[in-house]
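S.K.: when you get a sec, could you give me coordinates for this:
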Amino acid sequence: MPNANNDFLAPQSERTSQPTSALSQVQRRAVGELLRVSPVADDLARRFQEAGFTLALVGGSVRDALLGRLGNDLDFTTDARPEDVLRIVRPWADAVWEVGIAFGTVGCKKDSFDIEVTTYRSEAYDRSSRKPEVSYGDSIEQDLVRRDFTVNAMAVALPQKEFIDPHNGLEDLAARVLRTPGTPEESFSDDPLRMMRAARFAAQLDFEVAEDVVSAMKAMAERIDIVSAERVRDELNKLLLGAHPRKGLRLLVDTGIADRVLPELPALRLESDEHHRHKDVYEHSLTVLEQAIDLEEDGPDLVLRLAALLHDIGKPKTRRFESDGRVSFHHHEVVGAKMTKKRMTALKYSNDMIKDVSLLVELHLRFHGYGTGEWTDSAVRRYVRDAGPQLRRLHKLTRSDCTTRNKRKANALSRAYDGLEERIARLQEQEELDSIRPDLDGNDIMQILGVAPGPAVGKAYKYLLELRLENGPMERDQAVAALQEWWATQS
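M.R.: Model (predicted):
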């Protein structure tokens, strides 16, 4: 970035509550990050300037630059209306999309950068509507005051590199605290989803949330009901995929917002788990989530994280106080799988994700029947068959579900699961467990039995599959004989 230096990132206000070294550190990071994107950003800014408009890098892009984590997604704001933005970017960009144009946003791609240019705007919710009302603004100050948090209400005007920070976002960034540009009540009234964003940013950035913001979230929790399920789901996903999801989830529960968007989670707080090793199942579930994250291999895994968070939500409905003083939760995994499906459906998750997460919740206790390794090969085959493509995630979820403080017991469980995984690996090598099928296919069955396609073929296939699971692979003549013997009993 030509002529870039630390001075251009000095906050406009002289007031500062942070040591100079803390501010200068984030300033130096910002310069380095902005240098990297300067050629594309400056080129685009000059085009807007030549057309008589202004352009500024804004919001999360400035925040992430200051944190030293700016990616290739760049957000800009401008006084140009969407039709003018289209006219400017179309000859310049590699691709342009208009999916957000109703909200004043034009998207485009240039080289390796994904860019969004949004017209200065303000938006608010009508109490009877699930969609924000959008109106365009005339100044960047007007645009910044409507943003969710001060750390997202900073901008760098281009190409002159003027740092704009009317709400002291730089100070809050250095202090790692989330505040709103105006009052929290005004901000959350404009867009109630910002209450969930507070929890999401706490999880993503490990920031603290200002007390007045938390108080407003508690007082206005019911306002989240007006937000569409899709927007709530997307914020929940971003929270769960953050580096510190426990922090964000706690905030949702403590403010009462979780009671309205994920009530199964706070319902766990009063339910002691059957091991009596944790304060409650709520704390246990958050610990399982963190332990599952530690086992991830290829980056954040939303399916695994959802399954870890929800795996015990069936316990409140199945809790029983036994005559010997114990507390039981019989079949909570089955009940929990049904509850998971219902909640995820309400939040508009895809059918595939609902199926995968529900299956993991349903199977998360299956291993505990393994004991000291007395499972037959048939039981191991069924374990693999039932898990299907989710077997690797089931391994991680099951291991994560051990939160006992008893090291001897924890080590014994770990060794037992090591043994199960070794047995699975041996059987997979011998029998191709990942694609368990009967030794005869549908065409073989029809030819051998002399029947046409119909229910009888399906019943025969199912019988042969059970034989395959029980006995392992069979020679063809053995399979034919078994099929004919079974068919004789059917007639």
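
S.K.: drop to CA atoms for contacts and neighbour counts, all remaining ones
M.R.: OK.

S.K.: pull the number of nearby residues for Val99.
M.R.: For Val99, the count of nearby residues is 11 (other CA atoms under 10 Å).

S.K.: go on, Pro91?
M.R.: 10.

S.K.: three-state assignment of it?
M.R.: coil (DSSP: H, G, I helix; E, B strand; the rest coil).

S.K.: please apply the same query to Phe163.
M.R.: Secondary structure, three-state DSSP: Phe163 is strand.

S.K.: is it in contact with Leu170, as I believe?
M.R.: No: judged on CA atoms under 8 Å, Phe163 makes no contact with Leu170 at a distance of 10.2 Å.

S.K.: distance of the nearest residue to Thr255 once chain neighbours are set aside from Ala258?
M.R.: Spatial nearest neighbour of Thr255, chain neighbours left out: Lys218 (4.5 Å); criterion: CA to CA, 6 or more residues apart in numbering. Per CA to CA, to the nearest Å, Lys218 is found 11 Å from Ala258.

S.K.: before we compare anything, build this one as well:
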Amino acid sequence: MIDSDKMREFAETVVSDLTSAGYQALWAGGCVRDQKRQESPKDYDVATNATPDQVRTVFGHKRTIAIGEAFGVITVIGSKTTGNIEVATFRADASYSDGRRPDSVRFTDAKEDALRRDFTINGMFFDPINQQYIDFVNGEADITAKLIRAIGDPHTRIEEDRLRMLRAIRFASTFDFEIEADTYAAVQANADKISAVSSERILLELSLILNNANRKRGLRL
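M.R.: Alright, predicted model coming up:
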């Protein structure tokens, strides 16, 4: 059974080990958002300038799984109480011809990695060693304002992955946030394109919307 304190300690250790090896490593995405909202993260993701091969060298091939290596993602295996940690190399995405995943990626720095993410609340980093937030997208301000805002052009973000329309609704209903006006307009304008997303992915998002306390608001959105 996962222990939240031990999971956090393991996530800190992963960052510490990468940092000690000479790389930049930060917590990224939802765990940073949850921590900023003073909630306990359900899991932790690490972003780094180490390449997948370098990550595997730091932790050893027996302790890592190269599940998403083509996209710069390596899983570091933990224990039954800590769970595993996904370590992703900072990346920029090429075009999304299938409206789901990038055709290719190139490795880059933390700022460009933040700018390719979906919403500002998910685009922040946290350095657990120095206890410092790194926010290139004003995610902290939008958490304070209770806004779901696409990073950059909302139409572009949705064209990249149409499921982001449902994710915007899920985050807004789960956190009791508003969807920022331009982002909501893009969701409405692209709503008919949701059919490009697989039924499995749609059903998963819908189940997450329906299984939270604000499900009625999610359905209204």
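
S.K.: higher neighbour count, Lys218 and Ala258 of structure 1?
M.R.: Ranked by neighbour count (other CA under 10 Å), Lys218 of structure 1 and Ala258 place Ala258 first, with 21 against 18.

S.K.: got the contact list for the residue nearest to that one when sequence neighbours are not counted?
M.R.: Excluding the flanking residues, the one nearest Ala258 of structure 1 by CA to CA, 6+ apart is Leu252, at 5.0 Å. Contacts for Leu252 of structure 1 were tallied using CA atoms under 8 Å, 6 or more residues apart in numbering; they are 196, 199, 258.

S.K.: how about stretch 148-162 of structure 2: buried residues?
M.R.: The neighbour-count check on stretch 148-162 of structure 2 (16 or more other CA atoms under 10 Å) flags 148-152, 154-155, 157-162 as buried.

S.K.: that stretch corresponds to what range in structure 1?
M.R.: Taken onto structure 1 by TM-score structural alignment, stretch 148-162 of structure 2 occupies residues 178-192 there.

S.K.: show me the contacts for the aligned partner of Leu219 of structure 2 in structure 1.
M.R.: Residue correspondence, TM-score structural alignment: Leu219 of structure 2 in this structure matches Leu249 in structure 1. Residues near Leu249 of structure 1 by CA under 8 Å, 6+ apart: 199, 203, 239, 258.

S.K.: so which of those residues are in helices?
M.R.: Mapping the contacts of Leu249 of structure 1 onto helices (DSSP state H) picks out 199, 203, 239, 258.

S.K.: gap between the third one and Val457 of structure 1?
M.R.: Remark: distance between Leu239 of structure 1 and Val457 of structure 1 (CA to CA) = 48 Å.

S.K.: those two: which is more packed in?
M.R.: A direct count of neighbours by other CA under 10 Å for Leu239 of structure 1 and Val457 places Leu239 higher, at 25 against 19.

S.K.: name the helix or strand for the nearest residue to Ser358 of structure 1 once chain neighbours are set aside, please.
M.R.: Excluding the flanking residues, the one nearest Ser358 of structure 1 by CA to CA, 6+ apart is Ala337, at 4.7 Å. Element membership for Ala337 of structure 1 (DSSP states H and E) is helix 332-346.

S.K.: please consider this matter closed, and thank you.
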